[in-house]
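Trainee: After the sequence you'll find the predicted model.
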Amino acid sequence: MTIVSVVQRTPLPVTALLWAETRPVVQAIFAVRYWVGALVVLAGGGAFGPAVVLGSLGWLLLTMSIYLVNGVSDLTADRANGSDRPLARGLIGAHGAVRVAWALAAASLLLTALTGTLALVLCAVAMGVLGWAYSVGPHPLKNSVAGTAVASAGGGLLTYLAGAAAAGGLPDGPYVAVFVLLALWMAVAGAAKDLGDRSGDEAAGRRTLPVVAGHRAATRVIAAGCLALGTTTVVVAGTWPEVLLPALVLCLGAVVVAVLALRTREDLPRALVRRPYRAFMVTQYAVNPALLLSVLV
């Protein structure tokens, strides 16, 4: 990974810029996943203790480190795509961001170790390896369609399992099934993010789905994948009625993303090309509370 630092003067504190670079909206959904994993286990008889809180802080630091490294590795693509994130605009230096990322990762592992929960520590180590492998190394996972899917699904599932481990165990089968579906949702519908980034990804040498297959074929693959996942959620709900609510929300979101993807032309403004991705994010924020309601009600 080649790092080029061009730093401009800015009135904002460096800490605020670093936080903005980690993509707060994404950090929020990772926190939601962690706490959903923990609360599902707690509702089933798990124990709330310091491990849950320490684990949540450690997980936040870990995901922040992952996204800082990703921001550095994405500099070429982000600048080509006109990204307004601090690194791409030259408001913070790449070398400094990498140093902060290492510090955050170390602090994260320390906090998870202090919980005394081996399963949580193993989840954190796996997440760190997967997250950093997505962006750095001789063959970053982000440079292939399969690698991106593995990193997306794996990161989501590990986050749910980390929360569950911190609370003292694994949830029942129906909720594990929903966790897996939501992880697959990240891999399938999350690919919509790349629809608006094709030019920058090509410039950076990334072989994303739109780059490999072309825009039109990519939208069809995303739509087909979403509809297949939506159908699977109906089957899961039929098998385990207790997860009917989150399954229906996920199914509805899958249909919306599929329709938007099929209606998204490559020549539209970038904001409109990103509509399927925004629908993907909204669905994530809707399904997780629905999952909690199914546990608590």
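Mentor: That came through, no problem.
Trainee: CA only for contacts and neighbour counts going forward, please
Mentor: Noted.
Trainee: which helices and strands does the helix or strand Ala31 falls within pack with?
Mentor: Using DSSP states H and E, Ala31 sits in helix 24-43. Counting contacts by 3 or more C-alpha pairs under 8 Å, 6 or more residues apart in numbering; DSSP states H and E, helix 24-43 packs against helix 50-73, helix 145-166, helix 275-296.
Trainee: by how many degrees do the one helix or strand Ala133 maps to and helix 145-166 diverge?
Mentor: In this assignment (DSSP H and E), Ala133 forms part of helix 118-135. Comparing the axes of helix 118-135 and helix 145-166 via axes from the mean of the first three to the mean of the last three C-alpha atoms, to 10 degrees yields an angle of 160 degrees.
Trainee: Can you give me the buried ones in helix 118-135?
Mentor: 119-125, 127-128, 130-135 (16 or more other C-alpha atoms under 10 Å).
Trainee: take a look at this one as well, against the first:
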Amino acid sequence: MPMHSDNKKSSNTIKTLAHHIAFTRPLLLIPIWTAAILGFWAGGGNRGAKNHWELILLTTFLGIGIYGINQIFDKVADRENEKHLPLAMGLISPFMAWFITISGFVGALVIGIFKTPAIAILTVICVLLGIAYSAPPLKLKDRWLHALIANGVGHGALVFLLGYFYALHQCEECKFSILAILKCIAFASAFATVYIFTTLLDTEGDRKFGKETIAVKFGLRRSGAFGLLGLLISLILAVIAREPALFLTAIIATPFYAGALADESIEKAKIER
């Protein structure tokens, strides 16, 4: 009997830990790491720059804070949209949600502000934008144009620049170039496009809660068409900016999204995040 009790406690502990890890949205951290590492490589990572693991840690903390505060203020809507997120399902407490979120933001600031002025400024902007995106009074996520710009600039351009400047200050022969600006625009376009497609899944729930996302504003099919246009723009910008990873990603994604949107009913299950 004691052994059975111990096994049950261990199982509950593992489940609780898993729920708290899931709250950090680990799969959604991968695109952030990708943009940061590609920025690092462009800024001098291919010429001997170091500390890329510190960059990964910084962007991880940023992602945890940004995704955390989004779940906190979207808890009811997430439950309505059946997202099965830990906080919305009551699997973790509001206190722990706030603790993890604040820890993420603090961790990012502690790392970022002690680096170069450019990295410090970019880190602060990322934190402020992440808060403004989800928290009142601004709640940029509830207005389609503001949300579109915030996703493109925040997840795409700013994170790329964080990686870029992380490497640039270590590379004496490297200088900021027009190519870096083109790459920023390309990443901003790509992440804004991803945002468009993610809104399609939540249209009914978002409409119920008074959110004016791009899908609520223009409808599923028209929003999907905007998304495909965004993919095309991202492809062109990736070629101009000489960013093969972004180009290949857009090439691979295009037929899947186009196929889903070609369906008469545009089934939710066919449009994946």
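Mentor: Sure thing, it's come through. Values in this document were obtained by computation on a predicted structure and should not be read as measured data.
Trainee: So what touches the helix holding Ala133 of structure 1?
Mentor: For helix 118-135 of structure 1, contacts defined as C-alpha atoms under 8 Å, 6 or more residues apart in numbering pick out 55, 59, 62-63, 66, 69-70, 73, 105, 109, 112-113, 140-142, 147-148, 151, 154-155, 158-159, 161-163, 165-166.
Trainee: Could you rerun that using 7 Å?
Mentor: 62, 66, 69-70, 73, 109, 112-113, 140-142, 151, 155, 158, 162, 165-166 (C-alpha atoms under 7 Å, 6 or more residues apart in numbering).
Trainee: Stretch 64-76 of structure 2 now?
Mentor: For stretch 64-76 of structure 2, using C-alpha under 7 Å, 6+ apart, the contacting residues are 23-25, 87-88, 97, 101-102, 104-105, 130-131, 134-135.
Trainee: The residues you listed: which two are farthest apart?
Mentor: Maximum pairwise distance among those (C-alpha to C-alpha): 21.0 Å, between Ala88 and Phe105.
Trainee: More neighbours: the two, which one.
Mentor: Neighbours were counted for Ala88 of structure 2 and for Phe105 using other C-alpha atoms under 10 Å; Phe105 has more, 27 against 22.
Trainee: hang on, isn't that one packed against Phe61?
Mentor: Yes - with contacts counted by C-alpha atoms under 7 Å, Phe105 of structure 2 reaches Phe61, the gap being 6.2 Å.
Trainee: Average offset of the helix holding Ala133 of structure 1 relative to structure 2?
Mentor: After superposition onto structure 2, helix 118-135 of structure 1 sits on average 0.7 Å from its aligned residues (mean C-alpha distance after the TM-score superposition for structure 1).
Trainee: can you check stretch 180-188 of structure 1 too?
Mentor: Relative to structure 2, stretch 180-188 of structure 1 is 1.3 Å off (mean C-alpha distance after the TM-score superposition for structure 1).
Trainee: equivalent range in structure 2 for that stretch?
Mentor: Per TM-score structural alignment, the counterpart of stretch 180-188 of structure 1 in structure 2 is residues 185-193.
Trainee: tell me which residues of that stretch are tucked away?
Mentor: Residues Ile185, Ala186, Phe187, Ala188, Ser189, Ala190, Phe191, Ala192, Thr193 are the ones in stretch 185-193 of structure 2 that count as buried (16+ other C-alpha under 10 Å).
Trainee: Relative to Ile240 of structure 2, which of those is nearest.
Mentor: Nearest to Ile240 of structure 2 among these is Ala186, at 8.8 Å by C-alpha to C-alpha.
Trainee: Contact partners for that closest one?
Mentor: Ser234, Leu237, Ala238.
Trainee: ok, then the element right after the helix or strand harbouring it?
Mentor: In this structure, Ala186 of structure 2 is located in helix 178-200 according to DSSP H and E. As assigned by DSSP H and E, the chain's next helix or strand after helix 178-200 of structure 2 is helix 203-208.
Trainee: How far off centre is that following helix?
Mentor: Put simply, helix 203-208 of structure 2 sits 21 Å off its chain's centre (C-alpha atoms, centre = their mean, to the nearest Å).
Trainee: Quick one: average offset of that helix versus structure 1, please.
Mentor: Its aligned residues in structure 1 lie a mean 1.5 Å from helix 203-208 of structure 2 after superposition (mean C-alpha distance after the TM-score superposition for structure 1).
Trainee: quick one: buried residues of stretch 203-216 of structure 2?
Mentor: Applying 16+ other C-alpha under 10 Å to stretch 203-216 of structure 2 flags Thr203, Gly205, Asp206, Lys211, Glu212, Thr213, Ile214, Ala215, Val216 as buried.
Trainee: Number of residues surrounding the residue mapped onto Leu39 of structure 1 from structure 2?
Mentor: Using TM-score structural alignment, the partner of Leu39 of structure 1 in structure 2 is Trp41. Here the count is done by other C-alpha under 10 Å, and Trp41 of structure 2 has 21 residues near it.
Trainee: Trp41 of structure 2 and Leu122 of structure 2: what is the separation?
Mentor: 18 Å (C-alpha to C-alpha, to the nearest Å).
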